[in-house]
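> What shape does this take:
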Amino acid sequence: MNIGVDAAALGMSNAVVANTHDVNSGYWNPAGLMGLEDGQVAVMHASYFANIAQYDYAAYAKPIDNESAWGISMIRFGVDDILNTTQLIDASGNIDYNRISKFSTADYGFTFSYARKLKLPGFQYGVNSKIIRRVIGDFANSWGFGFDFGLQWERNDWHFGLMLRDITTTYNVWNINEEEYNKIKNTVAGQNQELPESTEITMPKAQFGMSKKIEFHNETSLLASGNLNMQFARTNDIISSSLVSIDPAFGFEYGYTDLVFLRAGFGNFQTVTQIDNTKRIGFQPNIGLGFKYKGIQIDYALTDLGDQSAALYSNIFSLKVDLSIFR
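Have a look, this model is predicted:
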C-alpha cells in the first residue's frame, strides 16, 4: 500500500497529494475525488525485480452530486509460481523432485473512498476505509482493516493537500497453518522453533503537499509540486529525529495543449552509509510520459534511474478513461 499507483504520479515521484483530482485520488488523497466531472476508470501494471513480482491496480470513481463523490480500488502485489522445496527430501534423506510444488504469495488492498466539499470555500475532505488481505500459499494468511483521511484546499492558485494514512493504526491478524508449520519447524536446529507473531501493525504516516500550475500563452503549462512524507519514528530519511522523520519529494509536469505530457521527479532522499562509514545522500529520480485524447489517457513512467538507490528501475504503464466518452 506504500508503493504508489498511476504512472503519471510515479513519474513525478509521488508528489501529488495536493494536485490529484481524478480517479486515482482514492489512493493519493481521497479529497481529490471532488475534481471528477464524470465517472472514470483506471488500471495499471508494473513488474518488479526482473519480472519476479507483479503489481496491478484497478479503480473506479464518480461524482454523487455537486457536493460529494465516491470511489473503489483494488491493488495486488504478488509473486507467483514459487517453488516449494520443503518436502524435497523425505524422512529417509532421499531427494525426490516430484515432491516439489508451487505456491503464490500476494498482498491485496481493497479501498472504498468518499469525498465531500466543506462549507469553507476551497476546502474539501475525503476518507478511505481499507481491507488488507495477505496470503502466503497454504502456509499463512491474514486480514487487516484501516482508515485514511485526506484534505485539500486552494488559495491564490496554490493547491495544498494533507494525507493521513492508517490514522487509527492498521492491524493485520495472521492465521498460521500449524500443520504446514510443523513440517518444517525442526528443519534447522535452533530456528523456526516458535510460531511467528500473529499480529502485524502499520503505524500512521502523514504527507503534506503543495503545488502550482502555470499556464503559458503558447498552449503549454508547467505543474510544479512537492511533498513532505512523514513517519513518526527515526529512519534514514534526510530529516530524522525520534519524533518524526521527513522525506521530501518533488515533481514536475510539462504539458502541451492538454494532449502530451513530460514528467520528472525526485524523491526517496535517504542518508546512505558507505562501506567506509562515510555518509552520502541518496535519492530516486523518475521520468514519465503521457498522452491524452478525447478522455483516454495513457501514461508511462520509468522509475529509479541510475544507481542512486538499491532498487532496480521499473517500467510502469497505466490507463485512465473518462466514461463520458461513451455517452
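> can we go C-alpha only for contacts and neighbour counts from here?
Fine.
> For the residue lying closest to residue 197 once chain neighbours are set aside, pull up the helix or strand it's in.
Take residue 197 and drop its neighbours on the chain: the residue closest to it by C-alpha to C-alpha, 6 or more residues apart in numbering is residue 174, 7.9 Å away. Assigned by DSSP states H and E, residue 174 belongs to strand 170-176.
> What lies in contact with that strand?
With contacts defined as C-alpha atoms under 8 Å, 6 or more residues apart in numbering, strand 170-176 is touched by 132, 139-147, 195, 197-204.
> What helix or strand is residue 21 located in?
Using DSSP H and E, residue 21 falls outside every helix and strand.
> and it, what does it touch?
32, 33, 34, 35, 36.
> again, but for residue 305
When contacts are counted by C-alpha under 8 Å, 6+ apart, residue 305 touches 284, 285, 286, 313.
> just the helices in the stretch 1-150 of the chain please.
7-11, 25-28 (DSSP state H, counting those that start in this stretch).
> Can you name every helix or strand that the first one contacts?
The criterion is 3 or more C-alpha pairs under 8 Å, 6 or more residues apart in numbering; DSSP states H and E, and the helices and strands that helix 7-11 contacts are strand 260-273, strand 279-293, strand 296-303, strand 314-322.
> show me what contacts residue 206?
Residues in contact with residue 206, defined by C-alpha under 8 Å, 6+ apart, are 162, 163, 164, 165, 229, 230, 231.
> Give me the three-state assignment for it.
strand (DSSP: H, G, I helix; E, B strand; the rest coil).
> Repeat that for residue 190.
coil.
> number of nearby residues for it?
9 (other C-alpha atoms under 10 Å).
> Regarding the protein, what is its longest helix?
Longest helix of the chain, by residue count under DSSP state H: helix 178-184.
> List the buried residues in stretch 304-319.
304, 305, 308, 309, 313, 314, 316, 317, 318, 319 (16 or more other C-alpha atoms under 10 Å).
> Including distance to residue 9, could those go into JSON lines?
Output for the buried residues of stretch 304-319, formatted as JSON lines (distance: C-alpha to C-alpha, whole Å):
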{"residue": "304", "distance to residue 9": "14"}
{"residue": "305", "distance to residue 9": "16"}
{"residue": "308", "distance to residue 9": "20"}
{"residue": "309", "distance to residue 9": "19"}
{"residue": "313", "distance to residue 9": "16"}
{"residue": "314", "distance to residue 9": "14"}
{"residue": "316", "distance to residue 9": "11"}
{"residue": "317", "distance to residue 9": "11"}
{"residue": "318", "distance to residue 9": "10"}
{"residue": "319", "distance to residue 9": "12"}
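> Contacts only, for the residue lying farthest from the centre of the chain.
Distance from the C-alpha centroid of the chain peaks at residue 92, with 46.9 Å (C-alpha atoms, centre = their mean). The contact partners of residue 92, by C-alpha under 8 Å, 6+ apart, come to none.
> this one next, for a side-by-side:
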Amino acid sequence: MGGCQMGFSQDLTPKYSNEFLNIGVGARALAMGGAQTAASRDVTAAYWNPAGLMAVTHKYDATLMHAEYFAGIAQYDYLGFTTPIKNESQVAVSLIRFGVDDIPDTRFLYDANGALNYNNIQFFNAADYALLLSYARDISDKWKIGANAKIIHRNVGKFAQAWGFGLDVGGLYVQKRLTAGLMLRDITTTFNAWSHNAELVRDIYADTNNEVPVNSVELTLPRAIASLAYNWNLGGTFSLLTALDLDMTFDGRRNTVIASDLISVDPRIGLELGYKQVAFLRAGASTFQYIKDFQGEQSMNFMPSAGLGVRLNDRFQLDYALSDIGNVSDTPYSHVFSVRVSLKKLEEDFRKFKGWDQ
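Now for the predicted structure:
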C-alpha cells in the first residue's frame, strides 16, 4: 500500500511528551532554577504563570532570549510581548523554538553506481515550535488569574510533523511581601497529531529491521506547579527574593525527591539579590534526582544555575544565566542571554486593583 498508513501509537501518553515546553524561558528565570510560578512579574509570566502579567508596569513589555544547548548543537529561542487591555486585564503572545539545524541526510551518500559521493549529502532541520496566546485579569487586590492557549508544531524535516493544541490556567494570591501561585499545565490534556512520510524512510527501516512509523496521536497529561515567593525587607539598598516551586506530575513514578505511583514532586529553588533595583545576582537549583554510582551507592544530584542582571534604565534590562545538567551528565554548561524592553510606563493609578509589593 503506497503512501502513509494510518494507525495509532500503543503508548499515547509518554512521560516526556513536549519536553521542550518544560525548559523555561528568560535568563532571569533560568538563573533562578525555574522557580517562577509565584515570582515572575514581567512579560515572561505568560509562560510561567499568566496571572503574573498583571504586575507589568509598562504599556509595552517585550523580551527576546537565545540559548544554546549540548555544545551549540541545539538552538533555543523565545520571543514575548504583552500589553494591557483597559485597567484590569492583560494579553500576551509568546513564541518558542527549540531546534537542531543542518542535520546531514546520508540516504543518498552512495550514488547509483555504488560510489561514495559526499556531494549527495542533504541537510534538514528538526524543530519544535509553540505559540502561546495569554490572557490575565485582576479579580481583586489579592487575587489574579490567567490562561494560555497553546498551538504546537513539531517537524523532523520532510519525514514527520505534528500539530497540537493545549490549555494552561494559573492563579496568584498576593499578601504584602508573600505571593502564592498555582499553575495547571495542559489541563485538557495536550495532544500532538503526528503524520509520517513513511515512503522516505521505508527502505532504511526495512534494512535495519525497524518498524515503519505510522500516523499517531501523542498526549501530554496535566501537571500542577505550586509556588511561594517572598520579598525580604533588607532596606532601601538591597532586596532579596526567595522562591520555591513544587512541580507535580501524575503520570506514574519518576526519579524525583518525592515519588509514588500517584504523584511525583520535583522542587525548584531560586534566589535573587538586588542592589538598588539596578544590579541582580541570582542562583537556583532544580531537577533533584537520586543517582547510583558503579558501586551501587545512591546520592542526591541536582541542576545548579546562576546568573546576573543589569537594568540599564527604566526601558532596558539585560540578563544572563549559566546552567548545566548537574553531575548526571557531561554536557557542557549552557549560556542563556535575554534582553527586555519596556516602553511607556503606566500611571500609578492605571490599574483598577493593586496588591503588588513593588
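> And the TM-score between these chains?
Here the TM-score for the pair of chains, by TM-score structural alignment, normalised by the length of structure 1, is 0.94; 324 aligned residues with a C-alpha RMSD of 1.9 Å.
> Among the contacts of residue 206 of structure 1, find me the one that's closest to residue 220 of structure 1.
residue 162 (28.0 Å; C-alpha to C-alpha).
> how about the closest one, what's its partner in structure 2?
Using TM-score structural alignment, the partner of residue 162 of structure 1 in structure 2 is residue 182.
> how near is that match to residue 23 of structure 2?
The gap separating residue 182 of structure 2 from residue 23 of structure 2 is 18 Å, by C-alpha to C-alpha, to the nearest Å.
> higher neighbour count, the two?
Ranked by neighbour count (other C-alpha under 10 Å), residue 182 of structure 2 and residue 23 place residue 182 first, with 23 against 10.
> Can you give me the neighbour number for the residue mapped onto residue 306 of structure 2 from structure 1?
Using TM-score structural alignment as the criterion, the counterpart of residue 306 of structure 2 in structure 1 is residue 287. Around residue 287 of structure 1 sit 24 other residues, with neighbours defined as other C-alpha under 10 Å.
> Confirm for me that residue 287 of structure 1 is in contact with residue 14.
No. When contacts are counted by C-alpha atoms under 8 Å, residue 287 of structure 1 is not listed as touching residue 14 (11.4 Å).
> Need the overlap of contacts for these two.
Common neighbours of residue 287 of structure 1 and residue 14 (C-alpha under 8 Å, 6+ apart) are residue 265.
> so what's the equivalent of residue 281 of structure 2 over in structure 1 up against?
In structure 1, the residue matched to residue 281 of structure 2 (TM-score structural alignment) is residue 262. Residue 262 of structure 1 is in contact with 253, 254, 255, 287, 288, 289, 290, counting by C-alpha under 8 Å, 6+ apart.
> gap between the fifth one and residue 25 of structure 1?
With distances taken as C-alpha to C-alpha, residue 288 of structure 1 is found 19 Å from residue 25 of structure 1.
> How about the first one?
Separation of residue 253 of structure 1 from residue 25 of structure 1 (C-alpha to C-alpha): 17 Å.
> So if I had to pick from these two, which one is more boxed in?
Neighbours per residue (other C-alpha under 10 Å) separate residue 253 of structure 1 from residue 25, with residue 25 holding more: 28 against 23.
> so the more buried one sits right up against residue 35, yeah?
No. Using C-alpha under 8 Å, residue 25 of structure 1 is not in contact with residue 35; the gap is 9.1 Å.
> Work out for me the element residue 213 of structure 1 sits within.
strand 205-215.
> In structure 2, what stretch matches that strand?
Against structure 2, strand 205-215 of structure 1 falls on residues 223-233 (TM-score structural alignment).
> mean distance, that stretch to its aligned residues in structure 1?
Taken against structure 1, stretch 223-233 of structure 2 registers an average deviation of 1.0 Å after superposition, with mean C-alpha distance after the TM-score superposition for structure 1.
> got the buried residues for that stretch?
Result for stretch 223-233 of structure 2 [16+ other C-alpha under 10 Å]: buried residues 223, 224, 225, 226, 227, 228, 229, 230, 231.
> Quick check: end-to-end length of stretch 3-14 of structure 1?
End-to-end for stretch 3-14 of structure 1, by C-alpha to C-alpha: 9 Å.
> Trace it over to structure 2 and give me the residue numbers.
The aligned range for stretch 3-14 of structure 1 is 23-34, by TM-score structural alignment.
> Off-centre distance for that stretch?
On the basis of C-alpha atoms, centre = their mean, to the nearest Å, stretch 23-34 of structure 2 sits 8 Å off its chain's mean C-alpha point.
> Quick one: residues in contact with that stretch.
Contacts of stretch 23-34 of structure 2 (C-alpha under 8 Å, 6+ apart): 35-36, 40, 44, 47-48, 63-65, 78, 245, 268-272, 282-286, 303-309, 319-323, 336-338.
> Same check on stretch 131-144 of structure 2?
46-47, 50-54, 88-96, 145-152, 171-175, 353-356.
> Now a ChimeraX select for only the buried ones of these.
A single ChimeraX command selects the buried members of the contacts of stretch 131-144 of structure 2 (16+ other C-alpha under 10 Å):
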select :46,47,50,51,52,53,54,88,89,90,91,92,93,94,95,96,145,146,147,148,149,150,151,152,171,172,173,174,353,354,355,356
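> mind listing what's buried in stretch 80-98 of structure 1?
So, applying 16+ other C-alpha under 10 Å, buried residues of stretch 80-98 of structure 1: 87, 88.
> If I follow the layout properly, residue 111 of structure 2 ends up in contact with residue 117?
Yes. The criterion here is C-alpha under 8 Å, and residue 111 of structure 2 meets it with residue 117 at 6.6 Å.
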